Every structure is written in structure tokens, then in C-alpha cells.
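Asker: Need a 3D model of the sequence below.
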Amino acid sequence: MNWNQPLEFIPGKVITLSTHLEKPSPFYFGYDIEKSFTAELEKYSFDKIFFFTEPHLFALYGKDLYLNICEKYRCELEFVPTGESCKYFPVLEETCEKLIEKGASKKSILLSFGGGTVGNIVGLVAGLIYRGIRFIEVPTSMTGQTDSTLSNKQAVNGKTGKNHFGVYHSPIFIWTDTKYLKTDPPTSRRSGIIEGVKNGFISDATFLDYLEATLHQDAKYTDEELYDLAYKIILSKLEILKRDPSEKTYGIILEYGHTFGHGIEWLEKGKMSHGEAVSFGMKIAAELCQELGLISQADVDRHYHVIENKLGFNNPFPKTITADKLMDAMIADNKKTGRDLRFVLLEKIGQCDNRQGDYLVTVDPVLVKQVVENFIQRQQVEQKTLVLA
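Answerer: As a prediction, this is how the structure comes out:
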């Protein structure tokens, strides 16, 4: 694919893609396509819509879409806690019980308007209530639009780690309007883009070249640039999902950097975004690949260059995280497939190691811990140097 060919920017135009799942969800993409939303709803029969969002997102964009729906259909507004705090069992239970009390039926549709956390709780509720009812995803963040909605994984966190409890439940359709990205904060934008950077490292070196030439360190983009960037990151993931929509065989490569990243995110308890945690995780994963003789020092340096200099994820590593703490967190991570620590690793830029036949490589924990300790020590030295300078 010619990644450098810009997508023609036509406000109001709806582009239709597919998630390639076993039960594929139509994926509608565009800029300022809100007026077409109710026409899509006309394809479905339902008794009521429950519109889930966060208060600040409702004030920014959600109110207009909600009122448009209310003009033709029964629609009830529901708020969920902001951010990762909504992904816990008490919120899940309260939401399920509230829907029963308010008369939700097997004919009802839930609508998630927001980022990945809103989508996760609403998707899981939809998967559980009455053994599964329909839902729609309207992602408003870069992560939601380009990454999380392309899978059908819905989950909440447990006491020892992220996403320990969930189901596979796909939406009836996904509605992606890049107009909502106007007010996506820089950290949130970077959190979505980092997954695209990951897609380049694991499957398409030419896409990584495109990102390296396109990204802005300050995360400021025009509407046209965000439209083009989001669309191409979506395509980069769909190319992987075409080969494995389940993300259980080849698709497991999408977890590159995530075993480290999930551990870091969990230890930070909401003080760090998922994307920033993954950015650290990818750098540590690259160091591990180099230590195993899989990639060169130049390839490792390219991770740091793209992530820090081009994308702008260059905050210091948290001082409270030690190698011991991170090792313990990784052992509890939901991607663990047995007693051993196993990682997605690069064989080269654009290709993952598949020596064990499932794109996961078993690595001696002693070596992993040493790589983590070395990474943390270098981060601390660099931070001291910056302070002295």
C-alpha cells in the first residue's frame, strides 16, 4: 500500500470498512458524519436505546448526537465514571442492575459514546445482560477510533491486573467521526498513535517510514491531518486482522510491548495512560529483543527516536516502579499463557519472531529482570543528567 498517498478529505462522506471478525461489524468512518447516523439506525428494529457516555464528552459532542436520536427514537441518557475508574466490578454490577430497573429488554440497544474505557464497560454489559444484547460503539478518542473498537474484546479490571474478566462481544456497527478528535488531548492522541507505531514495527516497515515522516512531536494536527492519520492507522491494524480476526494466532503480535506496558499501567494506578505505558513497554521489549540477538542496536535506537522524538512520548519513567514490582505485575498479566513469561518479540523491523509457532517467545525471567533493571537504571541516569543540565 502507498501510505504516502493522502486520503481525500470530504466532510460528510461516510467510508465503510469491515473489522473482519467472525461476525464482522460494519465500521463507518468519516469527518462530520453525524447527520447520517440516524439513517444507519433505521436498518435495525429495537424498542429503546440507552446512550452511555461521560459528562464532559456529552457536553462536548454527545448532546448533539443524543438529541438527534431522540427526535426519532426512545433514547435514555446514562453516565459512567470517567476513565479507567469505570472498569471495575462495582460499576459493572450497578450498570447491569440499573438497566434491568429501567426496562431494558432483549430488543434494546446500548450505545457507547466515548473512549476505550466507556466502550469496554458498555460492551461487557451488553455481552452479559440477558446473555447478550446489541450495542453500538461511537469512539471519540484516537485510541478508540484506531485500535480498541477494531477488536471485540470487552473487559473490566481485577484486583491484580488489567482486563482479567471479560467476553468477546462485537458491536452491530462502529461509527467513527474524526471531528471528535479535535479536542482529544495530546496524551490521548499519542496513546492512539503509539498503537499505529507498534503496527509498523511488528508488520509493515513501510508504514513505520510513513509515520516517522508524518508525526508531530507536539501532537498538533489539522482536521485533514487527523482524518488521514486515523484512517491509515485503522488500515494498518485491519491488515493484521485480515489474517487473524480472533487475535489468538498471528494477531497476537498486536500485543508487542503490552506485557511490560500492562504491568507499568497497573502499577501506576491511573496516573499513566495505557498508550504511554505501552510506549515504555515497547522500548523495554526492543531492549529484550536486542539482548537476545534478534535486532540491532540501530533498531532499538529507532524505537526511542520514533516514540520520543517523533511522537513526543518522552516523560521520565516512574520512580516508584522497580524491576521486582514490574516482574510481579507481569506474572499476573492477563496475557500470560502458562507458568513461563512469554513475549511478542521482533525478528526484524516489520516482522515478529515465530520460533515457537504461536508468535510468543518464552524468555528466562532472570534475563528479563536484568533487561528491566538496566532500562530503569539508564532512565534514572538520563533524568539526573537532565536535571543537572
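Asker: CA only for contacts and neighbour counts going forward, please
Answerer: Noted.
Asker: in the strand or helix carrying Gln380, what counts as buried?
Answerer: Element membership for Gln380, per DSSP states H and E: helix 365-388. Residues of helix 365-388 classed as buried: 368-369, 371-373, 375-376, 379-380 (neighbour count, 16 or more other C-alpha atoms under 10 Å).
Asker: Closest one of those residues to Leu226?
Answerer: Gln379 (31.5 Å; C-alpha to C-alpha).
Asker: Count the residues that sit near the closest residue to that closest one other than its chain neighbours.
Answerer: Using C-alpha to C-alpha, 6 or more residues apart in numbering and skipping the chain neighbours, the partner closest in space to Gln379 is Phe317 (6.4 Å). Phe317 is flanked by 16 other residues according to other C-alpha atoms under 10 Å.
Asker: for the one 10 residues further on, same thing?
Answerer: Burial of Met327 is recorded as 20 neighbouring residues (other C-alpha under 10 Å).
Asker: For the helix or strand hosting it, buried residues please.
Answerer: Element membership for Met327 (DSSP H and E) is helix 323-331. Buried residues in helix 323-331, counted by 16+ other C-alpha under 10 Å: 323, 326-327, 329-331.
Asker: Not counting sequence-adjacent ones, nearest residue to Lys106?
Answerer: Ile133 (5.8 Å).
Asker: next one: Asp324
Answerer: Lys369 (7.6 Å).
Asker: Confirm for me that the one you found is in contact with Ala323.
Answerer: Yes: assessed by C-alpha atoms under 8 Å, Lys369 is found in contact with Ala323 at 6.2 Å.
Asker: how about this one, so we can line them up?
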Amino acid sequence: MSEREIRFGGVRYGFSVGHGPTSLSALTRKLGGLDADRFVIVADAGLSEEQIDEIARCAGEVAPTTVLPVLADEKAKSLDVVNSLAERLIPTGVTRRSVIIALGGGLVGNMAGLLSALVFRGLRLVHIPTTLLAMSDSVLSLKQAVNSSVGKNHLGTFHAPVFVWNHLDFLRTLPADETRSALCEMIKNVLGIVPDRYADVAARLRADAQYTPEDIAWFIDLCVDAKSAVMRDDLHERGDALVLEYGHTIGHAAELLTGGELRHGYAIGLGMLAAARIARELGLLTAEEEAAHRELLVLNGAPTVLPAGVTLEGVLRTISLDNKRGYVKGTAGTRDLILLEGLGKPHRPGGAQITQVPEAVVRLGIESITAEVA
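Answerer: Here you go, the predicted structure:
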């Protein structure tokens, strides 16, 4: 069992990583320290009954516990579903002393997180992530958001958990594609924040995604280090921490256009490849630095071309509604992107981490990840 403190600005919360029966016993003790009158577990309906029951037993030893299953589907990540959860939650007898436990991947974590931020203007939140992507990325943020009908993560706020409990046993049945997808976000951290870890990561990555618990704990620790480095004084992710959105503008568009069928991490990997090509076209990255993006993704076994049916025009149309618009004054004929001017060096024209890229260059970047060109 390893424990450390996450600090983003004035916000601090515990972050534990463990596995085996001792991890669950320690979780019960940790929940007992919250002095909660009730726990409500918002659980991914796709988890096994045994997995949900394990956590429900831990919470139930401390206080009355209710489980609210929710469909972990990109189409369900909406205010309508959050409202339906509230309609199921409030009659359970929750009070301001109650605690919401998010049990699932990043999607469920976001819905439960936004729910906890809104009910009674803020209930306490505990994250128990069940996917590597959530353990290494989404719970290392205060952002809680759902989609609007026209784009990803348009509706949300900031709400910190009281602690995060990473129980690695949940990853035993995780599909290999889910592991590879998660590690794409870790690769983003290496390329954008900690390029000094490049060689170590390249040596550890396996296309078959067969890792030991020690490997997984190492990957998670790297992500904690990287995200803490840029969020320590930027908890709302508007300054230095904007680099965490590297690859997300084009990646989110591709993810949305597939209705979530393209895994989030895979989408971000593709978005980074496009961003690297754009940066090279603008003279910001060398050919070797662009190639470094592809090398790590290939070592990880991640896709390097967009799925069939995702068109260049569709991506361009969708990124015009990206939620990062407005950090700088808009310029006609351009798209706002986060780019690198070297590994670990975000491009900061005018001091902001937003580059206004001519649409013709954005097209070249997107074309570089289409099957016809790649």
C-alpha cells in the first residue's frame, strides 16, 4: 500500500494505491474516518456484482449504504442522467454529512463528481476508480463535467474529492485496449511535461499490455508527478496546466464523432499525432520530435489512424465548438490548439499556451492521421 498527498493550489487530498485484502480493510478504516451518516455509491453498471459488493461491504460496515448503478456510456454523460441520479439519491435520506462514492472509470467519476458538487451545493466525494485511465488521469483533477448535446465536457465545475482509493485488483479483468488507452494519457504527460522519463517509459511499454501490479503502480506514480508539477499552482488548469489538454482538441472531436466507440486515450493519442504534425509544419518541432510521438504510441500498441467514418470535415466542424475557446481572442480562419515547441516545452505565443493555427495547417495535421495518408 502506498499513500501520498495530492496538492493543487490550496486543495489537498489523499491518494492511495494498493491491492489485495489489506487494501479493502484499509479502505473501511479510511471511510470510517469521514464520520458520514450515509454513503451513496454511484457505480458503473458494467462492473461485476462481486466488485460492487466488495466496496458496498466496506462502506456498509461504517454507515448505511445505497448503490445507484449508472450506465457508463458517452451518450449517458449528460445533465439529464445527473438529474435522474439526483432524483434517485435524494430520497435515500442523504444529508450534508453524507458522502458520494464514485465507483467506476472516468466517465462515471465525472457524473458522480458533478452530482456531488450540485446536491445541496456540495456533498463530499470519494473516488474509487476501476480503470487505469481513471487512476492515472481523471481523478488527478478537480474537473467534474458532462457533455452538452453539441460537445464534450461543456457543462461542469470544479469539485475536489476528500480522497482517492486506487484498488489495483479492479484492473485484473481490464481489457488490454483499456490499458493501452490509459497509457496514451501517460504518454501525453511524458511528451508534454516530463520528457526526461521518455527512455524509461519506452523501455517499459508493451504492445500486449501485460503488466505487473508494480509496473502499473509505476505508471500511476509518473502521472501523479507530472500532473502535480503543472497543477501545483494552477488547480483550475488555466495556466501551466493547460498542457494537460495537449492532443485533446482534435482527440475529443474524434471521440465525439464515434459516439465514444473510439476510446478516450486512443483519441488523445491521435490528437497528439495531429498536433505534432501541425507543430512541425509551423517550424516548432523537428522531425525527430514528431517521430517521438509515434514511437511511444506504437510501443504502446495504440492506433495511429482515425477510425473509418471519421472525416476531416467532421473533425474541423467539431473542434470549432471545443471548450478551450476564449482563452485568447478569436481570429477568423484559425483554430485554437495547444502545441509544443519541443518535448516538454509548450508553445506560448503572447504568454498563453494557445496557438491560433490557420485552418489550412490544421487540415494538414488531421490528414496526417487519416488512413489514406498514413
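Asker: returning to what we had before: map the residue nearest to Asp324 of structure 1 across to structure 2 for me.
Answerer: Under the alignment (TM-score structural alignment), Lys369 of structure 1 maps onto Arg363 of structure 2.
Asker: For Asn83 of structure 2, which three-state class applies?
Answerer: Of the three states, Asn83 of structure 2 takes helix under DSSP: H, G, I helix; E, B strand; the rest coil.
Asker: and it, how many neighbours?
Answerer: Counted with other C-alpha under 10 Å, Asn83 of structure 2 comes out at 15.
Asker: what residue of structure 1 takes the place of it?
Answerer: Aligned partner of Asn83 of structure 2 by TM-score structural alignment: Glu93.
Asker: what's the spacing between its match and Ile253 of structure 1?
Answerer: Separation of Glu93 of structure 1 from Ile253 of structure 1 (C-alpha to C-alpha, to the nearest Å): 33 Å.
Asker: again with Lys153 of structure 1
Answerer: From Lys153 of structure 1 to Ile253 of structure 1 the distance is 16 Å (C-alpha to C-alpha).
Asker: Phe219 of structure 2 touches Met186, doesn't it?
Answerer: Yes: Phe219 of structure 2 lies in contact with Met186 (C-alpha under 8 Å); the separation is 7.3 Å.
Asker: re the thing from before, if I pick the equivalent of the residue nearest to Lys106 of structure 1 over in structure 2, what's in contact with it?
Answerer: In structure 2, Ile133 of structure 1 lines up with Leu123, judged by TM-score structural alignment. By C-alpha atoms under 8 Å, 6 or more residues apart in numbering, the contact list for Leu123 of structure 2 reads 96-100, 116-117.
Asker: repeat for Gln383 of structure 1
Answerer: Gln383 of structure 1 neighbours (C-alpha under 8 Å, 6+ apart): Pro316.
Asker: burial measure for the equivalent of Ile69 of structure 1 over in structure 2, as a count.
Answerer: Matched by TM-score structural alignment, Ile69 of structure 1 corresponds to Ala59 in structure 2. Applying other C-alpha under 10 Å, we find 25 residues neighbouring Ala59 of structure 2.
Asker: ok but Ala59 of structure 2 is inside a strand, no?
Answerer: No: membership of Ala59 of structure 2 in a strand is not supported by three-state DSSP, which gives helix.
Asker: show me the residues around it that make contact.
Answerer: 28, 31, 39, 65.
Asker: one more time with 10 Å
Answerer: 27-32, 36, 38-41, 53, 65-66, 101 (C-alpha atoms under 10 Å, 6 or more residues apart in numbering).
Asker: got the angle between the helix holding Gln380 of structure 1 and helix 323-331?
Answerer: 130 degrees (axes from the mean of the first three to the mean of the last three C-alpha atoms, to 10 degrees).
Asker: Please identify the helix or strand for the alignment partner in structure 1 of Thr28 of structure 2.
Answerer: In structure 1, Thr28 of structure 2 lines up with Thr38, judged by TM-score structural alignment. Assigning secondary structure by DSSP H and E places Thr38 of structure 1 in helix 37-41.
Asker: Which positions in that helix come out as buried?
Answerer: Residues of helix 37-41 of structure 1 classed as buried: Thr38 (neighbour count, 16+ other C-alpha under 10 Å).
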